[in-house]
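Engineer: Sequence first, predicted coordinates after that:
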Amino acid sequence: MTTGIDARLDRIGTNDSYVIVPMDHGITLGAVDGLKDIESTIDAVTRGGADAVLTQKGVAPRVHEHKNGKGYIVHLNGSTSIGPDENDKRLTGTVEEAIRAGADAVSFHINVGSNHEPDQLTQLSEVTATARRFGIPVLAMAYARGPDVDPEDPEALGHAVRLAEELGADIVKTGYSGDAESFEHVCESTRLPVVIAGGSRGTDRETIEMVRGAMDAGGAGVSMGRSIFQHENPEAIANAVAGVVHHDLPVEEALAKAGLAIEA
């Protein structure tokens, strides 16, 4: 790594662990709850303990004044849920555009095992090469997704995170395999920091138990969108997640300190 990459990784994490809140879903899903007034959501999650937020480049003017000094990541590809194939992520920006937008890092999504994997693999390689020249970290969102792929299979997830390292990423996000024991294989498949996706919202306890399991398996944190930004109290759930990631709290204590009810 270069000095620039190390310095910028510090801006999007805390002591080599990461609570990132992606809010690039406006392309995929439209202006869903939590994204219409994205300014307030960004303010809430960063006050709650998020290290960084993530959006597409066009939203950058709505980010900086509201992120409370936290990090900013620009996402470089996307697709829509109403298009012909949501797995067909297409380029939406460049590393240079992200730098001009004030980003501390860039991210790129690849669906390993999908029909679009070849093109996305080539594009991720090009993104990491360009980012390296500028000293910008790359978060690879490497999912196991395809017609014959189980998205929670630890072997497939391990392959996805290893692919990200092989192509030059600095952090890798992937799905959770469902339990800490199986997720250990995923974390052991790469030397990169591994952060988990959140997926669709569950209960507060389910969310924090998932984070706890990932950390117990050797994970480095989360890149969790809807589970945080669509919560009725984004600041509180971000605080609970950060309690586990940054302070090693057990589930009940993280929920209680965040002021969230502990479900039976």
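Structural biologist: Received the coordinates, thanks. Numbers count the residues shown, from 1 in each chain.

Engineer: contacts, neighbours, all on C-alpha from now
Structural biologist: Noted.

Engineer: buried residues in the longest helix that the chain contains?
Structural biologist: Ordering each helix of the chain by length in residues (DSSP state H) puts helix 117-134 first. Neighbour-count burial for helix 117-134, counted by 16 or more other CA atoms under 10 Å, picks out 117, 120, 121, 123, 124, 125, 127, 128, 129, 131, 132.

Engineer: and after that helix, which helix or strand comes next?
Structural biologist: Using DSSP states H and E, the helix or strand that follows helix 117-134 in sequence is strand 138-144.

Engineer: What are the contacting residues of that following strand?
Structural biologist: Contacting residues not belonging to strand 138-144 are listed as 105-113, 124, 127-128, 131, 150-153, 156-157, 160-161, 163-164, 169-175 [CA atoms under 8 Å, 6 or more residues apart in numbering].

Engineer: hmm, back to that, quick one: the buried residues of helix 117-134 as CSV, columns for distance to residue 216 too.
Structural biologist: Listed next are the buried residues of helix 117-134 as CSV, based on distance: CA to CA, whole Å:
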residue, distance to residue 216
117, 30
120, 31
121, 30
123, 33
124, 29
125, 30
127, 31
128, 29
129, 32
131, 31
132, 31
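
Engineer: hmm, which two among these are most spread apart?
Structural biologist: 117 and 132 (22.1 Å; CA to CA).

Engineer: Pull out the buried positions in the helix or strand hosting residue 252.
Structural biologist: Under the criterion of DSSP H and E, residue 252 resides in helix 251-257. Buried residues in helix 251-257, counted by 16+ other CA under 10 Å: 251, 252, 253, 254, 255.

Engineer: other SSEs contacting it?
Structural biologist: On a contact count with 3 or more CA pairs under 8 Å, 6 or more residues apart in numbering; DSSP states H and E, helix 251-257 meets helix 204-216, helix 234-247.

Engineer: would you turn those into CSV with distance to residue 49 and mean neighbour count?
Structural biologist: Below are these laid out as CSV (distance: least, CA to CA, whole Å; neighbours: other CA atoms under 10 Å):
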stretch, distance to residue 49, mean neighbour count
helix 204-216, 14, 22
helix 234-247, 5, 25
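
Engineer: One more to weigh against that first structure:
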Amino acid sequence: MSAGKKIRWSRFIKADSKKGIIVPIDHGLSMGPLDGINNVQRIANWIEHPAANGMIAHKGMIERLAYRGLLNGKGVMMHLNGMTSLANDPTRKELLTSIESALRLGADGVSVELLFNGANEPHNLKVLGQVVDEAMVYGLPVLVMIKDMNKYEQASNRINASRQIIRTVYELGADAVKIQQPEDTNEIPAILDELCDDIAVFLAGGAKCADVEILAIASLAIKSGATGLCIGRNVFQRPDFSAFLSSLHSLVHTPLKNAAYAIN
């Protein structure tokens, strides 16, 4: 990492633990209004919680949150691509803005989402290659949200495919990757084995679920080498988001003291 990239990346993680919690709120472009992020006022209710090191949003939301002073002290990552769920092919995420726009808004990093379905790999790799090259000029960290849409009969094939996709984005210069929860969460250690030495891996929160369930999965990911969590709906759709974020903070930054959350 360049000096500028190191400084920007430091806003997404704690200096002592080298771990972080990022809350993505980019859902609105693809899914429309969601409970918890219906509008800026609803986001204001939880976004300033100290456990959230950073956030991910599209440029329009970043501008509105910044105007309200809600991003002070947070790592800000601008999402660059997307597609609405109303499109003929929602899995093809097109670039919608630029690195220059991210810099203008004061973003500390940029992100892209890539969904792999067996047909759009050339498009995905071209998008990522372009973003990494442009971000490198300005020392902006790049996080890639990945999801394998293919189905596998054997767990070993599913694990190997996940590992290959992580390695692919690493080879193209991404600094961090957000991975979906695998079909069997006990596969997390096998998926992450040794890969976390070379790229920061964040586990996604997925669909809303019970506190104990998401905490157990998160604990397994951290103990398997993940850099942190990238959790959206399981944060902003909780009635008691403050207690939950505090639990996540304790788990991520002191994982060895949270053995009760481990999956047996």
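Structural biologist: Structure's in. What do you need? In this text, all values refer to a predicted model and were calculated from it rather than measured experimentally.

Engineer: about what we covered before: of the helices and strands packed on helix 251-257 of structure 1, which is nearest residue 6 of structure 1?
Structural biologist: helix 234-247 (18.7 Å).

Engineer: check which helix or strand covers the aligned partner of residue 100 of structure 2 in structure 1.
Structural biologist: Correspondence of residue 100 of structure 2 to structure 1, assessed by TM-score structural alignment: residue 96. Residue 96 of structure 1 is located in helix 95-100, with elements delineated by DSSP H and E.

Engineer: Run the chain-centre distance for that helix.
Structural biologist: Relative to its chain's centre, helix 95-100 of structure 1 lies at 19 Å (CA atoms, centre = their mean, to the nearest Å).

Engineer: Include distance to residue 48 of structure 1 when you put the buried residues of helix 251-257 of structure 1 into JSON lines, please.
Structural biologist: Formatted as JSON lines, the buried residues of helix 251-257 of structure 1 follow (distance: CA to CA, whole Å):
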{"residue": "251", "distance to residue 48 of structure 1": "17"}
{"residue": "252", "distance to residue 48 of structure 1": "17"}
{"residue": "253", "distance to residue 48 of structure 1": "16"}
{"residue": "254", "distance to residue 48 of structure 1": "12"}
{"residue": "255", "distance to residue 48 of structure 1": "13"}
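
Engineer: if we can go back for a sec, against which helices or strands is the longest helix of structure 1 packed?
Structural biologist: On a contact count with 3+ CA pairs under 8 Å, 6+ apart, helix 117-134 of structure 1 meets helix 95-100, strand 105-112, strand 138-144.

Engineer: Off-centre distance for that helix?
Structural biologist: 18 Å.

Engineer: ok, and what's touching it?
Structural biologist: 4-5, 89, 94-95, 108-111, 137-138, 140, 167-169.

Engineer: Can I get the buried ones among these as something I can paste into ChimeraX?
Structural biologist: If you want just the buried ones from the contacts of helix 117-134 of structure 1 in ChimeraX, going by 16+ other CA under 10 Å, the selection is:
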select :5,89,94,95,108,109,110,111,137,138,140,167,168,169
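
Engineer: Of the contacts of helix 117-134 of structure 1, which is the nearest to residue 241 of structure 1?
Structural biologist: residue 140 (21.0 Å).

Engineer: and the closest one, what pairs with it in structure 2?
Structural biologist: For residue 140 of structure 1, the residue aligned by TM-score structural alignment is residue 144.

Engineer: Name the nearest residue to its match, sequence neighbours excluded.
Structural biologist: The spatially closest residue to residue 144 of structure 2, leaving aside those adjacent along the chain, is residue 177, at 4.7 Å (CA to CA, 6 or more residues apart in numbering).

Engineer: give me the number of residues near that neighbour?
Structural biologist: When counting by other CA atoms under 10 Å, one arrives at 29 neighbours for residue 177 of structure 2.

Engineer: so it makes contact with residue 201?
Structural biologist: Yes. Using CA atoms under 8 Å, residue 177 of structure 2 is in contact with residue 201, at 5.0 Å.

Engineer: dump the residue contacts of residue 92 of structure 2.
Structural biologist: Contacts here follow CA under 8 Å, 6+ apart; on that basis residue 92 of structure 2 touches 82, 83, 114, 115, 120, 123, 124.

Engineer: Quick check: which element contains the residue nearest to residue 144 of structure 2?
Structural biologist: strand 176-179.

Engineer: which part of structure 1 lines up with that strand?
Structural biologist: Taking TM-score structural alignment, strand 176-179 of structure 2 hits residues 171-174 over in structure 1.

Engineer: Average separation of that stretch from the aligned part of structure 2, please.
Structural biologist: When structure 2 is overlaid, stretch 171-174 of structure 1 sits 0.8 Å from its aligned residues on average, using mean CA distance after the TM-score superposition for structure 1.

Engineer: How far does that stretch sit from its chain's centre?
Structural biologist: On CA atoms, centre = their mean, the centre of stretch 171-174 of structure 1 falls 7 Å from that of its chain.

Engineer: Which neighbouring elements make contact with the strand holding residue 177 of structure 2?
Structural biologist: strand 142-148, helix 155-171, strand 200-204.
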